[in-house]
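Chemist: starting from these lines, generate the structure:
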Amino acid sequence: MSEVSASQADRSELTAAQRNAVAELLRVSPVADELGRRFARAGHELHLVGGSVRDALLGRLGQDLDFCTDAHPDETLRIIKGWAESIWETGREFGTIGAQRDGLQLEITTFRAEAYDQVTRHPVVEYGTSLVDDLKRRDFTINAMAVSLPDHRFTDPFGGLADLAARVIRTPGTPWESFGDDPLRMLRAARFAAQLCFTVHPDVREAMTRMAADLDRISAERIRDEFTKLLCGEDPITGLRLLVDTGLADRFIPELTGLKLEIDEHAQHKDVYEHTLTVVRNAMSMEEGGCDFILRMAALMHDVGKPATKAVGPDGRVSFHHHEVVGARLTKARMKALRYPKDVIAQTVKLVALHLRFYGYGRGEWTDSAVRRYVTDAGDLLPRLHKLTRSDVTTRNRRKAAALAADYDALEERIARLAAAEDLARVRPDLDGNAIMELLGVPPGPVVGKAWQHLKDLRLERGPLDREEAEAELLRWAREQGVLD
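Modeler: Here you go, the predicted model:
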């Protein structure tokens, strides 16, 4: 492309961005402009800033709006009292007052001129008096633009609009200063690359690499939140590669980097790392209705047990026996360290543990009992397990890929047939606890639980039993266990 045509393309991108912004701002302007007029009458400035301006330029402004002002929190409260439908002050110590109006969530923050203590990420809040100084302290140029209200004057002192058009992530000042103030911004750079499908400026990338160890100053919860947003981005592969290539992954999820060292046992992929990224991409293609974090996380972690289980046989073939068991344990430890909720950890770990169960089905060795156990062990995760198992097929051998797909089609059809006949989703013993206690003449306690589990195992092994058969089996078991004479 010639310099002239490239320049024309840039102008076209800017014009499109500006059109997006006008359309988005018109949508929210009844509230935003009214708020701006209230601040102006009180002798204060009000500006739409940060991600709100960026998203307006991208044509994706949501219901959450960020504003900055020269008014201090007490003054802000006086201005919005009686106008806002609700007000909250949870961010007051950082100069932020929250409000709601006409379905919009508003955060109004006093100009900041804050500094960080270079030990933790916690800022020492100092109120500022200048819009430009406030914008300068923001993380990236694409988040350092403002629209003044109610006159809609656009302020862009650091070239954020041009960077938005070029789809590049750059800091207002030097990245060294920015990341030194708040190391979490390095992870945010990777997150924005994943969410917006942008590239990271070479200077920013270099700073991320050299300063990766500074991420250790950040709390696990903050890292978790940014990583979750990254993995749920439109292009998480770009973000994940950036984490590994800069060394940031080593600070909080080193298992991902470790995969680069392991050759896939089928020798069909460059390495397990590349295979894993492909599985994540495959899993994304099977999602319905937005990001499924648990599925994506299971896809990312499904092979992390391979480095610890790698073995080379006499024939030179590489194997990773029981890597799903080791991987499940590593996944649990890593997600626990990142402070994920217990239910999210449990579901992800179960998927990692079960992801290899299907292999071998095509040899025709599975009985109906094995199918029932597959369904029962997966429980509510069965739809996700289907997707993860299919995503794990990344072989370039078309015949092998087609055979595996056909095998899994057959398994799903078999599950459907059994489910229709036996209600597999709610497999229960043929006798409940009350019936067990009545028949054995025992009170509630461990014996009832063991008897219940025995009957459930029988149900999985043989399918539904009629009442007479179930009672006979229970009595036989009770005599063998010494519960009955």
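Chemist: can we go C-alpha only for contacts and neighbour counts from here?
Modeler: Noted.
Chemist: helices of the stretch 51-200 of the chain, start to end?
Modeler: Along the stretch 51-200 of the chain, the segments classed as helices by DSSP state H, counting those that start in this stretch run 51-57, 73-80, 131-136, 160-166, 175-181, 184-196.
Chemist: rebuild the ones you listed as CSV, extending it with distance to residue 460 and mean neighbour count.
Modeler: Below are those laid out as CSV (distance: least, C-alpha to C-alpha, whole Å; neighbours: other C-alpha atoms under 10 Å):
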stretch, distance to residue 460, mean neighbour count
helix 51-57, 53, 23
helix 73-80, 63, 17
helix 131-136, 63, 21
helix 160-166, 58, 20
helix 175-181, 56, 21
helix 184-196, 44, 24
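Chemist: can you give me the distance of the residue lying closest to residue 432 once chain neighbours are set aside to residue 369?
Modeler: Leaving out its chain neighbours, the residue that sits closest to residue 432 by C-alpha to C-alpha, 6 or more residues apart in numbering is residue 452, at 7.2 Å. From residue 452 across to residue 369, the span is 18 Å (C-alpha to C-alpha, to the nearest Å).
Chemist: to compare against the first, here's another:
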Amino acid sequence: MRSTLAPSNLGASSLSAPIGLSTVPDTDDTADAELLARAAVALTGHRHVLADLGARFQLAGHELYLVGGTVRDALLGRLGGDLDFTTSARPDEVQRILQPWADAMWDTGIAFGTVGAARHGHQVEITTYRADSYDQVSRNPTVAFGDTLAGDLVRRDFTVNAMAVRITADGPGEFVDPLNGLAALRERVLDTPSAPQVSFGDDPLRMLRAARFVSQLGFALAPRVRTAIEEMAPQLSRITAERIAAELDKLMLGADPAAGIEVMVSTGLGEQILPEVGGMRMAIDEHHQHKDVYQHSLTVLRQAIDLEDDGPDLVLRWAALLHDIGKPATRRHEPGGGVSFHHHEVVGAKLTRKRMRALKYSKQMVDDVSQLVYLHLRFHGYGDGRWTDSAVRRYVTDAGPLLARLHKLVRADCTTRNKRRAARLQATYDELEHRIAELAAKEDLARVRPDLDGNAIMELLGISAGPEVGRAWRHLKELRMERGPLDPDEARAELLDWWNREGSAGV
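Modeler: Predicted coordinates for the structure are as follows:
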């Protein structure tokens, strides 16, 4: 389909005759007109930069089109500041055209025909038409530049990403949709330009990208796409851990990551990269009834997202999804029909660490998520609020900078349908947070340290640096946890008493 986008005219008349509008348009045409009008509005904010680039490429004798996610997001009314283009110009020619225009340029993707540039807050990536071929073994194509827009669009991952808008000196113009991407977007369906078996065979990462788009855009999989993923899920083994982790993070940061996880688990993708998540699915039988841990975890994920107060929090979302992955390994059927999961937080933290390391996450990310998984159950020992000040200090100290996230995770983990019990749990946690605030007003809970540092310990005990200093430091730290801040004289007296009783025995 080829139509005209006219930013100055945002009604149905902004579509040209080929779309088939009549005096009384049918439902699909009306919906398409609304989508194109929305795109026109979105692109108006970029009109100056689009017209400027269009003029430069036009003068050089080359075609220039907005393409891919940029067009899709403009149609959805969610266009950001980054713009993706495709062009008939080869990369060196693109660089020559951009040189006098750009404030900055980069060529990190030039091997794949992509040149990046920025000007006045606008960031653009311009890629030469591609006509790549794949060997169906690796995911890396044999890069080949193409000569036509149609050839470039047909090699893209999904039809909703295979639409284009021509850019000229007048700004956005002709809307090009040879693969019916607009209809797929209207129906909110993910389908592939070619047979999905061919598309996923070319690049298996596209299967995981489908789950990511379910999370980000709220789309559903076309039946043939779902079938192909179910058949081809094991081919994800061709993809590096780093690339998989990057896609997983995009999925987790989407508007509905639980929906993306559901696609992964139901199609078999999850078994390839996050088997522990699908492993939380537990059959409920008439003798040992218990919550399905998998569905509970998705609920906790959704509830954690509802508690975010400063944008998406990747650490919190991962912790919410994985907080109970230790349950299957620790499940025990108790006499009388009960089910227990003793120490599942300890096992879960180990499993989290192992899986995230396998996916090549950073040490900080692994540490943070696994520590939240380890700590998420500790609150339930608070009971009726009889924790000592020492226990509250330990809770805060062990959480460290993760405390705010731990608060959200624990609250999100309350999924009981018993309203009275849910209210009681939330009230109890309110009380714990109040206790933390009261102690924090009296002492620096964020930096619980011994009242004497290493130098003071060595001077008082007359010892040099070594293991005994560490033992003394840990004793004072334990004392600080139990009793709160001590004045210097009291701390010195306690240290000398400990040293005389047992510390000096190790020298």
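Chemist: how close are the two chains, by TM-score?
Modeler: Here the TM-score for the pair of chains, by TM-score structural alignment, normalised by the length of the first structure, is 0.95; 478 aligned residues with a C-alpha RMSD of 1.8 Å.
Chemist: hang on, the earlier thing: switch the helices of the stretch 51-200 of the first structure over to TSV; also include distance to residue 26 of the first structure.
Modeler: Shown next, in TSV, are these (distance: least, C-alpha to C-alpha, whole Å):
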stretch	distance to residue 26 of the first structure
helix 51-57	10
helix 73-80	21
helix 131-136	23
helix 160-166	19
helix 175-181	33
helix 184-196	23
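Chemist: quick one: what's aligned to residue 34 of the first structure in the second structure?
Modeler: Mapped onto the second structure by TM-score structural alignment, residue 34 of the first structure lines up with residue 52.
Chemist: that match: how many residues sit nearby?
Modeler: Neighbourhood size, residue 52 of the second structure [other C-alpha atoms under 10 Å]: 17.
Chemist: then residue 476 of the first structure?
Modeler: Residue 476 of the first structure has 13 nearby residues by other C-alpha under 10 Å.
Chemist: let me see the contact set for it.
Modeler: Residue 476 of the first structure makes no contacts at all, as judged by C-alpha atoms under 8 Å, 6 or more residues apart in numbering.
Chemist: secondary structure class of it, three-state.
Modeler: helix (DSSP: H, G, I helix; E, B strand; the rest coil).
Chemist: counterpart of it in the second structure?
Modeler: By TM-score structural alignment, residue 476 of the first structure lines up with residue 497.
Chemist: next: residue 254 of the first structure.
Modeler: By TM-score structural alignment, residue 254 of the first structure lines up with residue 275.
Chemist: in space, not sequence, find me the middle residue of the first structure.
Modeler: residue 228 (3.2 Å; C-alpha atoms, centre = their mean).
Chemist: these two touch, right, that one and residue 292?
Modeler: No: contact status for residue 228 of the first structure versus residue 292: not in contact, 10.7 Å apart, counting by C-alpha atoms under 8 Å.
Chemist: which residues touch the corresponding residue of the second structure for residue 292 of the first structure?
Modeler: Residue 292 of the first structure maps onto residue 313 of the second structure when the alignment is built from TM-score structural alignment. Applying C-alpha under 8 Å, 6+ apart, one finds that residue 313 of the second structure lies in contact with 253, 305.
Chemist: tell me, how many residues neighbour residue 426 of the second structure?
Modeler: Quick note: residue 426 of the second structure (other C-alpha under 10 Å) scores 15 neighbours.
Chemist: state the distance from it to residue 244 of the second structure.
Modeler: In terms of C-alpha to C-alpha, residue 426 of the second structure sits 37 Å off from residue 244 of the second structure.
Chemist: and the alignment partner in the second structure of residue 82 of the first structure, how far from residue 56 of the second structure?
Modeler: Counting by TM-score structural alignment, residue 82 of the first structure lines up with residue 100 in the second structure. Distance, residue 100 of the second structure to residue 56 of the second structure, using C-alpha to C-alpha: 10 Å.
Chemist: comparing the two, which shows the higher neighbour count?
Modeler: residue 56 (17 against 8).
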